[in-house]
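[1] no sequence for this one, just the structure:
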């Protein structure tokens, strides 16, 4: 799985592919956060670390929410997302 590149990829599609990858490879629930952090790449990891300072959330849903809020195109968000 390649790192996430917001200039070349849509977050929603990347998230769907990552979810499929983790499911296909039978990654245990307790390892999904670590897999997510290692797959997103240094640029995306750095941004998430900055946004969640002083430490990264340990819960995958929290990380996915931060990532989605950061990279999902504004036009695809609903009023309830804000």
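    Yep, it's here. Keep in mind that this is a model prediction, so the values were computed, not measured.
[2] from here on, contacts and neighbour counts on C-alpha atoms
    Noted.
[3] What separation do you get for residue 61 and residue 50?
    Using Cα to Cα, to the nearest Å, one obtains 18 Å as the distance from residue 61 to residue 50.
[4] for residue 19, same thing?
    24 Å.
[5] next one: residue 42
    12 Å.
[6] can you check residue 13 too?
    23 Å.
[7] looking just at contacts, which helices and strands does the strand or helix carrying residue 22 meet?
    In the assignment (DSSP states H and E), residue 22 maps to helix 11-24. The contact analysis (3 or more Cα pairs under 8 Å, 6 or more residues apart in numbering; DSSP states H and E) places helix 11-24 against helix 60-71.
[8] then this one, side by side with the first:
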């Protein structure tokens, strides 16, 4: 019989890792987009909007990392 408690922890950890990977990918994509726009000399307003989007994605990434640390502290 499988240990349901460990399976649940494993599933939760895998979900958190998936969230982390998604947040990292979104952040990296937005960074690349911002660099491209800067290199193409986009208007300052467009660059500011992209910067705000990037800041939001960075905050999301930090939140996922906090969840992973809290999860690790809970099981450790």
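    Arrived safely, thanks for sending. Fair warning: this is a prediction, and the values are worked out from it, not measured in the lab.
[9] quick one: TM-score?
    Overlay of the two chains. TM-score (TM-score structural alignment, normalised by the length of structure 2): 0.37; 43 aligned residues with a Cα RMSD of 2.9 Å.
[10] circling back to that earlier point, what residues of the helix holding residue 22 of structure 1 count as buried?
    11, 14-15, 18, 22 (16 or more other Cα atoms under 10 Å).
[11] would JSON lines of those with distance to residue 67 of structure 1 be doable?
    Below are the buried residues of helix 11-24 of structure 1 laid out as JSON lines (distance: Cα to Cα, whole Å):
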{"residue": "11", "distance to residue 67 of structure 1": "8"}
{"residue": "14", "distance to residue 67 of structure 1": "11"}
{"residue": "15", "distance to residue 67 of structure 1": "9"}
{"residue": "18", "distance to residue 67 of structure 1": "13"}
{"residue": "22", "distance to residue 67 of structure 1": "17"}
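[12] closest to residue 69 of structure 1 among those residues?
    Closest approach between those and residue 69 of structure 1, by Cα to Cα: residue 11, at 9.7 Å.
[13] roughly how far apart are that closest one and residue 38 of structure 1?
    Residue 11 of structure 1 sits 16 Å away from residue 38 of structure 1, going by Cα to Cα.
[14] With adjacent residues omitted, what lies nearest to residue 32 of structure 1?
    On the basis of Cα to Cα, 6 or more residues apart in numbering, the spatially nearest residue to residue 32 of structure 1 that is not a chain neighbour turns out to be residue 60, at 6.9 Å.
[15] wait, the one you found sits on residue 35?
    No: using Cα atoms under 8 Å, residue 60 of structure 1 is not in contact with residue 35; the gap is 10.0 Å.
[16] All set now, cheers.
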